[in-house]
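Chemist: heads up, no residue letters with this:
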């Protein structure tokens, strides 16, 4: 007598399902990061877009650099005006309560009147507030910044 071969029921592979995701909670809308409206702009256009009191600092600073360092170039980089002579030597950066005038090699400058703020041998700056005039010794700082770049080269290259 032949016996029927009993076969075990076929196991079906259990479908792997991803765990249920929690229902998404709507996040408040985030403002898209602002691209600088001055990207690709000229120094004059950049300064023209500043608050009036900031313009009263920026224009004389730009004019001072044009007079003291006529062979320098100016452009917008890192979101603000930068002046270059063999590498960047000065910058202008507006803030809510002041305008920063920075010097890449400020830590190496003599700064006889003690105008420059900051630590280290790199960037130092002068903060000018609304209603303040540019210090008369700023011209000497610009001259020295250009001379240091001429002597040592681009401060961004080590």
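Modeler: Arrived safely. These numbers come from a predicted model, not from an experiment.

Chemist: make it CA atoms for all contacts and neighbour counts henceforth
Modeler: Will do.

Chemist: What ranges does this protein have for its strands?
Modeler: Using DSSP state E, the strands found in the chain span residues 73-77, 80-84, 88-94, 98-103, 124-129.

Chemist: next up, a second structure to put side by side with the first:
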């Protein structure tokens, strides 16, 4: 994982990763397992991803926010900051579909994650973010 973020210090990035570890551990149920799996898939899709902790939730960034990882009683929600601008050929987005900017994926207990399609979506978000900064 890349240890650089605009305006972030190494200690902040390490602290964010520790806070995400703690969130996964404290959940200790299917939500923690799902959040850990999502985190691993994000890291696989983008080895340069930066983990952050904002709004009391995990945030993954690369030249801007890729997505957040919110946990609720009945779902783990991946909210893609610029999801409305991304192609979603596998139709993973299943929540927050009415807005002009964000899109989300709600994962419920027992749901299977299409790992390859999610990695494609993550890479699309990175491509979108990096194309806007050059």
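Modeler: Cool, got the structure. Values in this document were obtained by computation on a predicted structure and should not be read as measured data.

Chemist: ok, back up a step: would you reformat the strands of structure 1 as TSV and include mean neighbour count and distance to residue 64 of structure 1?
Modeler: What follows is the strands of structure 1, written out as TSV (neighbours: other Cα atoms under 10 Å; distance: least, Cα to Cα, whole Å):
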stretch	mean neighbour count	distance to residue 64 of structure 1
strand 73-77	17	13
strand 80-84	22	12
strand 88-94	23	12
strand 98-103	22	12
strand 124-129	20	15
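
Chemist: Could I get the ones you listed in JSON lines, plus columns for distance to residue 48 of structure 1?
Modeler: Converted to JSON lines, the strands of structure 1 look like this (distance: least, Cα to Cα, whole Å):
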{"stretch": "strand 73-77", "distance to residue 48 of structure 1": "14"}
{"stretch": "strand 80-84", "distance to residue 48 of structure 1": "12"}
{"stretch": "strand 88-94", "distance to residue 48 of structure 1": "12"}
{"stretch": "strand 98-103", "distance to residue 48 of structure 1": "14"}
{"stretch": "strand 124-129", "distance to residue 48 of structure 1": "18"}
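
Chemist: Those strands: which one's closest to residue 50 of structure 1?
Modeler: With Cα to Cα as the measure, strand 88-94 is the member of these nearest residue 50 of structure 1 (8.0 Å).

Chemist: now that closest one, how far from the centre of its chain.
Modeler: Its chain's C-alpha centre and that of strand 88-94 of structure 1 lie 10 Å apart, by Cα atoms, centre = their mean, to the nearest Å.
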